[in-house]
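Following is a predicted model, sequence given first.
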Amino acid sequence: MINKCISTYLIASLIVLCFSKELSAQQRLSFGEDNYLGSYHITVGYDKTTHLIFPHKIVYVDLGSADLLAEKVEQVENILKLKANVEGFSTTNLTVLTGSGSYFSFLVDYAIAPKELNIVLAEKTTGKENSSTDFPLSPFPRANDGIASTGAKALFENKSLNQTYMEKLSGLVMGRKQTRHLAGLAKYNMRFALHGLYIQDDLFFYHLQVANRSNISYDIDFIRFFIRDKKVGKRTASQEREIFPHYIFNPTLNTIPGNGSLDQVYVMEKVTIPDDKVLRIELFEKKGGRHLSFLLTNKDILKAGLLQ
């Protein structure tokens, strides 16, 4: 009788185990071809600039490595400039989202002389509707019929920013007097500093000041903002996310004479960062080596003052 009960229990246990495995297999989802998005292959150089021309405003850019530099063209919302930060870098990736919700993914390799310097990217269209693609403020000719993006979409909240309003508030920032810099770096007889940080209507206003204490003029190549890991191990890849300004006050002043200075205001969308991240602000000299940068922590950003 005991043996019969044991046999019955074992059989029941096996049935439950088999049923559980079958149920687990049914619940486990697998990826199909429709779940994967391809990446376009592009090359960039150290001495040449590659331009990517998107059909809509660029709202998000992610760089897989600090060896790659990316910057939006001033006063133009849909053109991204790419350049190598170091020669001969390893393959990395680039992700771009546009205001229409289009998602673009790229694999980027280094090339001494890239063949394609101006690339037009088009949204994928089907049928006769929307058969043509609008390229706002795109001064470069098409190298071909464009590269079709994938059908993946991201939805964004509809938000309009008034340039006149941002210009007015930036003027108020320039008029604020500060007795000390919030953060910065002094090097090469130069000083690159955050002179003030303010918030108004969910917009951050970064008052940057560059002082040239040498007799040699300083030509600004670009200033970039990106969020990165605070600490990076030797065998750990750093994740970086570049953020772009909605507006720049004094954008055309790019040369600082000897013993001169320059003040600019960068208007950014409100962003706070985790404690294990930092905001890095970089200044690059055109055709020179006096590159400067400094870091802001979340604690620094939370000290932003009210503008009005």
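Done, it's in.

going forward, measure contacts and count neighbours with C-alpha atoms only.
Noted.

And the helices in this protein, which stretches?
With DSSP state H, the ranges of helices along the chain come out as 2-27, 163-175, 298-301.

Take these and lay them out in CSV including distance to Asn259 and mean neighbour count.
Shown next, in CSV, are the helices of the chain (distance: least, Cα to Cα, whole Å; neighbours: other Cα atoms under 10 Å):
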stretch, distance to Asn259, mean neighbour count
helix 2-27, 69, 11
helix 163-175, 20, 15
helix 298-301, 29, 16
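
ok, the closest residue to Ala211 other than its chain neighbours - how many residues close by?
The shortest distance from Ala211 to any non-neighbouring residue, by Cα to Cα, 6 or more residues apart in numbering, is to Ser261 (4.2 Å). Close neighbours of Ser261, defined as other Cα atoms under 10 Å, add up to 17.

Turn the helices of the chain into CSV, including distance to Ser105.
Below are those laid out as CSV (distance: least, Cα to Cα, whole Å):
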stretch, distance to Ser105
helix 2-27, 30
helix 163-175, 30
helix 298-301, 29
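
where's the closest residue to Val210 other than its chain neighbours relative to Leu208, distance?
Leaving aside its sequence neighbours, Val210 sits nearest to Phe192 (Cα to Cα, 6+ apart; 4.6 Å). For Phe192, the distance to Leu208 (Cα to Cα, to the nearest Å) stands at 7 Å.

Tell me which of those two has more neighbours.
Each of Phe192 and Leu208 has its neighbours counted (other Cα under 10 Å); Phe192 has more, 25 against 22.

before we go on, here's another structure to hold up against the first:
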Amino acid sequence: MKRAITIMVALLLALLPASAQKDTLRVSAHFTTHVIFSTDVTYADMSNSRSIAAKVIEQNKNMIAVKAREPFSEPCSISALESNGRMWTFVVIFDDSPSVLIVDTRERERIRARESLAESPEDGAAADDSRDGRKKARKAPSKRRSEGNTASTWKTGDAPTLAEVSGMGREVFHIGTSGYGVSVMCENLYSYSDITYMVLSVRNGSGISYSVADATFVIESRRQSRRTVAYDQTIFPRSRHGSLSAGPGEQGKIVYSFDKMTLSKDQVLRIYLYEEGGQRNLVMTVSPSDINKAKSIMK
């Protein structure tokens, strides 16, 4: 009976229009999926609370964390209402190892806005004037800026590119973790105005390739006990350059840029690396003094 229901649901999903299929969340019982919205979430509802758990992030009310309570075969749904009146509904399907753990609805809105603008051509001279104005407004990027990924959080000025930061010599040697023949190190921590750069490297000394899609960054309470309530905050990098994956005997390096990051003395930054298709998961801890005293780089 369950097999027949599963097949029927799969057929119904296949018949959904492309726009509906885009709003499908794949969740796991092992990993947490985060959905980011443009504004604060004022209402959220799950069609089946026995299969999935969801909550609005306390520190960032424009984010919802979703996780499967246990494996389930029948799809369910989750709906969210933003403070700007935008309503979202996602079909939720169980996936033991989802390829995407962060769903940013803001990017979808930007894509839809660009598509809408492209489908609405302007008339006559107004269109020509608009195109001429856009051409004049554009400035050719300098050679130095185009050689590497820029830190997208930068607002004014000329911040170092991620490629430039990646090429800098290692200056941090005491932050790292290892296990299963794999070592992960934080090689550099830099700050440039309101940008924080973090350089991570992976050395794979095992005979099996080590693959990590992306690191998960969580600000956690240093002291956790039954009498205290801990508020964990997941933070998301604005841009990245490189890879955390490494073949047998090889190395990988990645540079992240964040909006200004500081920690209180009672907090730590924990970096979680979840292996794709494996269980060699690693955790690295960065102290508040290391974050708050990140070396300033000025160009």
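Arrived safely. Bear in mind that the values here come from a model prediction, so they are computed numbers and not experimental data.

pretty sure the residue nearest to Ala211 of structure 1 contacts Ser214?
No: Ser261 of structure 1 is beyond contact range of Ser214, at 10.8 Å (criterion: Cα atoms under 8 Å).

Could you pull up the residues touching the equivalent of Lys293 of structure 2 over in structure 1?
Superposed on structure 1 with TM-score structural alignment, Lys293 of structure 2 falls opposite Lys303. Residues in contact with Lys303 of structure 1 (Cα atoms under 8 Å, 6 or more residues apart in numbering) are Leu197.

Equivalent analysis for the one 3 residues further on, please.
For Leu306 of structure 1, the residues meeting the contact criterion (Cα under 8 Å, 6+ apart) are Tyr198, Ile199, Gln200.

Give me the subset of those residues that lies in strands.
Among the contacts of Leu306 of structure 1, DSSP state E puts Tyr198, Ile199, Gln200 in strands.

Now which residue in structure 2 aligns to the first one?
Superposed on structure 2 with TM-score structural alignment, Tyr198 of structure 1 falls opposite Tyr190.

tally of neighbours for the closest residue to Asn118 of structure 1 other than its chain neighbours?
Spatial nearest neighbour of Asn118 of structure 1, excluding adjacent residues (Cα to Cα, 6+ apart): His51 at 4.8 Å. By the criterion of other Cα under 10 Å, His51 of structure 1 has 22 neighbours.

Equivalent analysis for the one 5 residues further on, please.
Using other Cα under 10 Å, the number of residues around His56 of structure 1 comes to 23.

do the one 4 residues further on as well
Neighbouring residues of Tyr60 of structure 1 were enumerated by other Cα under 10 Å; the total is 15.

And the closest residue in space to it that isn't next to it in sequence, how close does it get to Val59 of structure 1?
Spatial nearest neighbour of Tyr60 of structure 1, chain neighbours left out: Leu97 (5.1 Å); criterion: Cα to Cα, 6+ apart. Separation of Leu97 of structure 1 from Val59 of structure 1 (Cα to Cα): 6 Å.

now swap in Phe19 of structure 1 and tell me
From Phe19 of structure 1 across to Val59 of structure 1, the span is 49 Å (Cα to Cα).

Asp201 of structure 1 now?
Distance from Asp201 of structure 1 to Val59 of structure 1, by Cα to Cα: 19 Å.

Comparing the two, which shows the higher neighbour count?
Under the criterion of other Cα under 10 Å, the comparison of Asp201 of structure 1 against Val59 puts Val59 first, with 18 against 10.

residue contacts, the more buried one?
Val96, Leu97, Thr98, Gly99, Phe244.

Those in strands, which ones?
Among the contacts of Val59 of structure 1, the members falling in strands (DSSP E) are Val96, Leu97, Thr98.

Check for me that Arg134 of structure 2 belongs to a strand.
No: read with DSSP: H, G, I helix; E, B strand; the rest coil, Arg134 of structure 2 is helix and lies in no strand.

what about it, neighbour count?
Arg134 of structure 2, neighbours per other Cα under 10 Å, totals 11.

Distance-wise, check it relative to Ala127 of structure 2.
Using Cα to Cα, we find Arg134 of structure 2 at a distance of 11 Å from Ala127 of structure 2.

now Gly247 of structure 2
52 Å.

Which one of the two is surrounded by more residues?
Using other Cα under 10 Å as the criterion, Gly247 of structure 2 and Ala127 rank with Gly247 on top: 16 against 12.
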